[in-house]
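> only the shape, not the letters, is given here:
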């Protein structure tokens, strides 16, 4: 088990906070799946549309609070702040990573 952020997690947070869609989507495999707010988004076009909508709606910023990596699975807790009710909130980001790319991401409280 590793409690330090992997390079993928570091790049994820950097791209998220910079609102860099091109950098963000390249962190995912072409067929990656994202589960967030009861919706599923699959593939680069859907993931890019999802994150751009989140940025325009909420202006989220993520600050890493905790991380645990075991094999291909990583869970990190991020304090997410932005223009939404209840901000800031700590959300768990469950990632499956293969070959330094995210294959699946699930975000939940």
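Great, that's in hand. Small disclaimer: the values here were computed from a predicted structure and weren't measured.
> going by C-alpha atoms from here, please, whenever you check contacts or count neighbours.
Noted.
> please enumerate the strands of the protein.
Ranges of strands within the chain are 28-36, 39-42, 61-70, 73-81, 89-98, 101-108, based on DSSP state E.
> so for residue 15, which of these sits nearest?
strand 61-70 (10.1 Å; C-alpha to C-alpha).
> how far does stretch 21-40 stretch from one end to the other?
18 Å (C-alpha to C-alpha, to the nearest Å).
> will you turn the strands of the chain into JSON lines that also has mean neighbour count?
Listed next are the strands of the chain as JSON lines, based on neighbours: other C-alpha atoms under 10 Å:
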{"stretch": "strand 28-36", "mean neighbour count": "19"}
{"stretch": "strand 39-42", "mean neighbour count": "15"}
{"stretch": "strand 61-70", "mean neighbour count": "16"}
{"stretch": "strand 73-81", "mean neighbour count": "20"}
{"stretch": "strand 89-98", "mean neighbour count": "19"}
{"stretch": "strand 101-108", "mean neighbour count": "19"}
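> in addition, the following structure is provided for comparison:
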């Protein structure tokens, strides 16, 4: 199934499929915040470190299969496959967008 995701989310997902951390970083605002696995990551340096650990090290690829708009956010759901215990795991990504950039992302399983 092909989803018509907003462009910054689509860019993030497409880069993640290639495990391209630079590409995953491009749609994030300089002051973006990511909440993942109990951690809070602010700004490009912290987010890059989290992505290098979570996505690249574990070869974690998120494959969205549904999305919706909810309370001003874009909520994207789907499985992530990779070299981690329990793979695949279904995740929910909650994106806050500001035009063509990601301002905030919360990832939950």
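Alright, I've got the coordinates. Since we're looking at a predicted model, the values are computed, not measured.
> thinking again about what came up before, redo the strands of the first structure as TSV? Include distance to residue 20 of the first structure.
As requested, the strands of the first structure are exported to TSV (distance: least, C-alpha to C-alpha, whole Å):
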stretch	distance to residue 20 of the first structure
strand 28-36	14
strand 39-42	18
strand 61-70	12
strand 73-81	17
strand 89-98	19
strand 101-108	16
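> let me know which of those strands is the nearest to residue 5 of the first structure.
strand 61-70 (6.2 Å).
> got the angle between that closest one and strand 73-81?
160 degrees (axes from the mean of the first three to the mean of the last three C-alpha atoms, to 10 degrees).
> check the mean deviation of strand 61-70 of the first structure from the second structure.
In the superposition against the second structure, strand 61-70 of the first structure averages 1.5 Å from its aligned positions (mean C-alpha distance after the TM-score superposition for the first structure).
> check the offset of that strand from the chain's centre.
10 Å (C-alpha atoms, centre = their mean, to the nearest Å).
> and that strand, what does it pack against?
helix 7-18, strand 73-81 (3 or more C-alpha pairs under 8 Å, 6 or more residues apart in numbering; DSSP states H and E).
> how about those in a markdown table, adding distance to residue 59 of the first structure?
Output for these, formatted as a markdown table (distance: least, C-alpha to C-alpha, whole Å):
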| stretch | distance to residue 59 of the first structure |
| --- | --- |
| helix 7-18 | 9 |
| strand 73-81 | 8 |
